[in-house]
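Engineer: Dropping a prediction and its sequence here:
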Amino acid sequence: MAKTEIASVLSFEKKLVCSDVFFYGTTWHGRLTQKATPLALIEKSVRGTISNRLKSAVANDPLKLNAEVEKANLQKVDACALGEGQDTLKLQFTLKVLGQVEKPSACNNAIFKASYEKAALEYIEQEGFTELAKRYALNLANGRFFWRNRVGAEHIEVVVQVAEQTWTFNSFDYSLRNFDGVNDDIQSLAAKIAEALSSKTPFLLLNITAYAKVGQAQEVYPSEELVLDKGKGSKSKILYHVNNVAAIHSQKVGNAIRTIDTWYPDYQNAGKGVGPIAIEPYGSVTNLGVAFRNPKQKSDFYTLFDRFAQGEKLESKEQEHYVMAVLVRGGVFGQSSKE
């Protein structure tokens, strides 16, 4: 199939659908018996110091420097913390897993669509999403979705429930750096996820409750809102909440769960400091300003997907896993008709 035959309209719906994560405060010993209380945001007015990097003319002149640092840096910020007598952060959210990855939600090229569906069905028949499901299950078990709240926690426990079945994980038993720590519970949960992704079941709805013992009255960290009209608001830091309950964005949770890419070319080198990265078409890690899947290396999603969807065999199963993981993520992947 010629490159010009790739669909110009092509999109896939995401198959891992997360809710927002809601914050509650409780105690570690009473986490299963006591009623947890929703955590609200706290507004603080603080007088900070000038600490940004100054121009050389100011930094090298003691009089100008003194005049600059004497200025009050007044700020209003949002914060969130456990209550007095509480030492444990409780998180609650749901994750819905959907199937039919082989069916684009929109595609304007019937030949391309048929070719892609054939390749996808072959992958599902051979692999059954078992590798991807295992990695998603491990990212639930290791509590990666706690993000900054995971740092410095004394204990972390994750409880995953579906229908009458429940799995309980000690998160520190599972690494954030690799996906080798597979046991019977991980395999059981992964099998449920794989069945839903493979359309063997209509869908899977997981209820996740997680606990992190972070210390009495310690600060905890909801998502920070991106403020596009800076200067118009009164606060310099705005945290996310839903009906006055602190929360983490569903997009951020989804990013944590799909942080499974250890197949990018520089994983053995750059990956020693980075580890697994989130599934993205160009392997983008925004806080590092690096795209680990460069089209020049022919390791980006579009290069691999175009070959995969047209029936060409990729060099490795790892490349196929990556392509299918991007499709599970969802997105708009059509080729512009102007190219």
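Structural biologist: Right, received. Where do you want to start?
Engineer: hey, let's count contacts and neighbours off CA atoms from now on
Structural biologist: Noted.
Engineer: How many neighbouring residues does L10 have?
Structural biologist: For L10, the count of nearby residues is 19 (other CA atoms under 10 Å).
Engineer: wait, it sits on F333?
Structural biologist: Yes - when contacts are counted by CA atoms under 8 Å, L10 is listed as touching F333 (5.4 Å).
Engineer: longest single helix anywhere in the chain?
Structural biologist: Longest among the helix segments of the chain by residue count, using DSSP state H, is helix 110-127.
Engineer: Tell me the buried residues in it?
Structural biologist: F112, K113, Y116, E117, K118, A119, A120, L121, Y123, I124, E127 (16 or more other CA atoms under 10 Å).
Engineer: Reformat those as a markdown table; add distance to A309.
Structural biologist: Converted to a markdown table, the buried residues of helix 110-127 look like this (distance: CA to CA, whole Å):
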| residue | distance to A309 |
| --- | --- |
| F112 | 7 |
| K113 | 8 |
| Y116 | 4 |
| E117 | 8 |
| K118 | 8 |
| A119 | 6 |
| A120 | 8 |
| L121 | 11 |
| Y123 | 11 |
| I124 | 14 |
| E127 | 16 |
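Engineer: out of those residues, what pair is the most spread apart?
Structural biologist: The two members of these with the most space between them (CA to CA) are F112 and E127, at 22.2 Å.
Engineer: just how off-centre is stretch 208-224 within its chain?
Structural biologist: Remark: stretch 208-224 is offset 17 Å from the chain centroid, using CA atoms, centre = their mean, to the nearest Å.
Engineer: Stretch 300-314 too?
Structural biologist: Relative to its chain's centre, stretch 300-314 lies at 25 Å (CA atoms, centre = their mean).
Engineer: Show the contacting residues for the residue lying farthest from the centre of the chain.
Structural biologist: Farthest-out residue of the chain from its mean C-alpha position, per CA atoms, centre = their mean: L63, at 47.7 Å. Listed by CA atoms under 8 Å, 6 or more residues apart in numbering, the contact set of L63 is empty.
Engineer: here comes the other one, which I'd like you to weigh against the first:
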Amino acid sequence: MAKSKTPGTQSFETGMLAYARSLQISEGVFFGIDGDKRVPVEVLEKGVRGQSSEDRARNPGLSNPQTVEFAVLPQGCTAVELAFSVRVLPMAMSPHACGSPSVATAYETLATSYARAGGFDVLAARYVWNIANARFAWRNRFQVDTSRVTVGFAGQVLVFDPARLSLDRLEDADTLAAALLEGDRTLLGQFISGISGGMTTAPFWFEVTWRGEMPPGQEIFPSQEYIRESKAEKDVSRIYAKLPRFHAGREIGHASMHSQKIGAALRHIDDWHGDDGYGPIAVNPYGGVQETADVLRRAKNSFYDIRKKADEVLAIVQAANSAEDLPGSVHFLMANLVRGGVFGSSSKAAEANG
């Protein structure tokens, strides 16, 4: 028999709970810049002869011929460009699917109160920081000496110098404004407000372009694919993401960056985890860091641990007069809902909720 909830308590626990993502990001595509022309960066294939150097190699120290995909800046080009677009939607204001009407109401109350206190403004400013610092270019960011990020929205343009911004610590509004090459602080505020409003009321759309100067022939790093069986038969040991495109009279594989990888970069806003050894990490329920295999939110501060305290969380958010009254745990909770995903409770937790 299911256990009854204590009268007067609210809960975020139910067996079925899912949120649609609020940041709908396109696939990123790479171009070479030749004067005023944009030339698609093509993914190509080559054979290389490496050397077996892994632990317990079958032929240690001997040659290891393999086929890999690669991408380089086309000849005649002097810069690389990565472009994508983002549509911000108010999907965190209520569950996409929920197994309990009372739980759905609790989440809607949380989101409405969080919005009233200005919580979404905090998240929006952090996403803008990761756009301005070009984290989404990943390894390509370090391939260039000078670069710029251009943001277009509602007929307006902002241009940032990523080199003026840190990847390891969150920057305040003054530092973000100081990184502007075009636009001013007022327009920057409008951009942040646009993203915040997109997460709460009406959809908001913007475009992002990163451009960095580099010599032709230098390597470019698209997203890397997992090896598919069809490709494995050809012994291609490294496969890059690409989109089919007709160019110069033939179909090519246009080098691309996965929307998920761009999204992971923009979600590097969790510095509420409490681990002094890390700066901001990508928002995810357990605070997992793929690069190091560390999990920073095991000790009673995961998404699931925080949401167990529904009454406490709702009381804090409803009493907040501004974003300064909101603790990091609440921002983290809401950032996961913005991220989207399936967050259903375990069968025991769902049963306890009745």
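Structural biologist: Received the coordinates, thanks. Quick caveat: nothing in here was measured; it's all calculated off a predicted structure.
Engineer: quick one: contacts of the longest helix of the first structure?
Structural biologist: Under CA under 8 Å, 6+ apart, the answer for helix 110-127 of the first structure is 5-7, 101-104, 107, 198, 308-311, 320, 324.
Engineer: out of the residues you listed, which are inside strands?
Structural biologist: C107 (DSSP state E).
Engineer: ok, so of the contacts of helix 110-127 of the first structure, who is nearest N73 of the first structure?
Structural biologist: Once CA to CA is applied, the member of those that ends up nearest N73 of the first structure is M324, at 49.1 Å.
Engineer: The closest one maps to what in the second structure?
Structural biologist: Taking TM-score structural alignment for the superposition, M324 of the first structure sits opposite M334 in the second structure.
Engineer: Now the residue positioned nearest the centre of the second structure: which helix or strand?
Structural biologist: The centroid of the second structure falls nearest to G263 when counting by CA atoms, centre = their mean (2.2 Å). Taking DSSP states H and E as the definition, one finds G263 of the second structure inside helix 259-266.
Engineer: List of residues touching that helix?
Structural biologist: 23, 25-28, 127-128, 130-131, 135-138, 223, 282-283.
Engineer: Pull the most distant pair out of the residues you listed.
Structural biologist: Maximum distance among the contacts of helix 259-266 of the second structure (CA to CA): 22.0 Å, for V128 and S223.
Engineer: In contact with N284 of the second structure, which residues?
Structural biologist: So N284 of the second structure contacts F303, N336, R339 (CA under 8 Å, 6+ apart).
Engineer: Alignment lookup: it to the first structure.
Structural biologist: Under TM-score structural alignment, N284 of the second structure pairs with E280 in the first structure.
Engineer: Which secondary structure state is assigned to its match?
Structural biologist: coil (DSSP: H, G, I helix; E, B strand; the rest coil).
Engineer: ok, which stretches of the stretch 1-150 of the first structure are helices?
Structural biologist: With DSSP state H, counting those that start in this stretch, the ranges of helices along the stretch 1-150 of the first structure come out as 56-59, 62-69, 110-127, 130-141.
Engineer: quick one: which of these is nearest L41 of the first structure?
Structural biologist: helix 130-141 (25.9 Å).
Engineer: So what angle separates the directions of the next helix-or-strand element following that closest one and helix 130-141?
Structural biologist: Counting by DSSP H and E, the element after helix 130-141 of the first structure in chain order, helix or strand, is strand 155-162. Counting by axes from the mean of the first three to the mean of the last three CA atoms, to 10 degrees, strand 155-162 of the first structure points 130 degrees away from the direction of helix 130-141.
Engineer: so strand 155-162 of the first structure corresponds to what in the second structure?
Structural biologist: Aligning strand 155-162 of the first structure against the second structure (TM-score structural alignment) gives residues 146-153.
Engineer: hmm, who's touching the matching stretch?
Structural biologist: The contact list for stretch 146-153 of the second structure (CA under 8 Å, 6+ apart) reads 131-134, 157-163, 191, 205-213.
Engineer: and that stretch, how far out from the chain's middle?
Structural biologist: Per CA atoms, centre = their mean, the centroid offset for stretch 146-153 of the second structure relative to its chain is 17 Å.
Engineer: Enumerate the positions of it that are buried.
Structural biologist: Result for stretch 146-153 of the second structure [16+ other CA under 10 Å]: buried residues S147, R148, V149, T150, V151, G152.
Engineer: Leaving out sequence neighbours, find the closest residue to S51 of the first structure.
Structural biologist: Once flanking residues are discounted, S51 of the first structure sits nearest to V69: 8.0 Å by CA to CA, 6 or more residues apart in numbering.
Engineer: now do S337 of the first structure
Structural biologist: Spatially, and ignoring its direct neighbours in sequence, S337 of the first structure is nearest to S8 (5.9 Å; CA to CA, 6+ apart).
Engineer: Report the contact partners of the equivalent of the one you found over in the second structure.
Structural biologist: Counting by TM-score structural alignment, S8 of the first structure lines up with G15 in the second structure. By CA under 8 Å, 6+ apart, the contact set of G15 of the second structure is G99, G344, S345, S346, S347, A349, A350.
Engineer: repeat that for 7 Å
Structural biologist: Contacts of G15 of the second structure were listed using CA atoms under 7 Å, 6 or more residues apart in numbering, and they are G99, G344, S345, S346, S347, A350.
Engineer: The third one contacts T14, doesn't it?
Structural biologist: To tie it back to what came earlier, the one meant is S345 of the second structure. Yes - with contact defined as CA atoms under 7 Å, S345 of the second structure counts as touching T14 (5.3 Å).
Engineer: Tell me which of these two has more neighbours.
Structural biologist: Neighbours per residue (other CA under 10 Å) separate S345 of the second structure from T14, with T14 holding more: 25 against 17.
Engineer: so which helix or strand takes in L188 of the second structure?
Structural biologist: Per DSSP H and E: helix 185-200 holds L188 of the second structure.
Engineer: what element comes up after that helix heading to the C-terminus?
Structural biologist: strand 204-213.
Engineer: Could you check the angle that next one makes with strand 147-153?
Structural biologist: Using the same axes, to 10 degrees: strand 204-213 of the second structure against strand 147-153 is 160 degrees.
Engineer: distance from strand 204-213 of the second structure to the first structure after superposition?
Structural biologist: Comparison of strand 204-213 of the second structure with the first structure after fitting gives an average deviation of 1.1 Å (mean CA distance after the TM-score superposition for the first structure).
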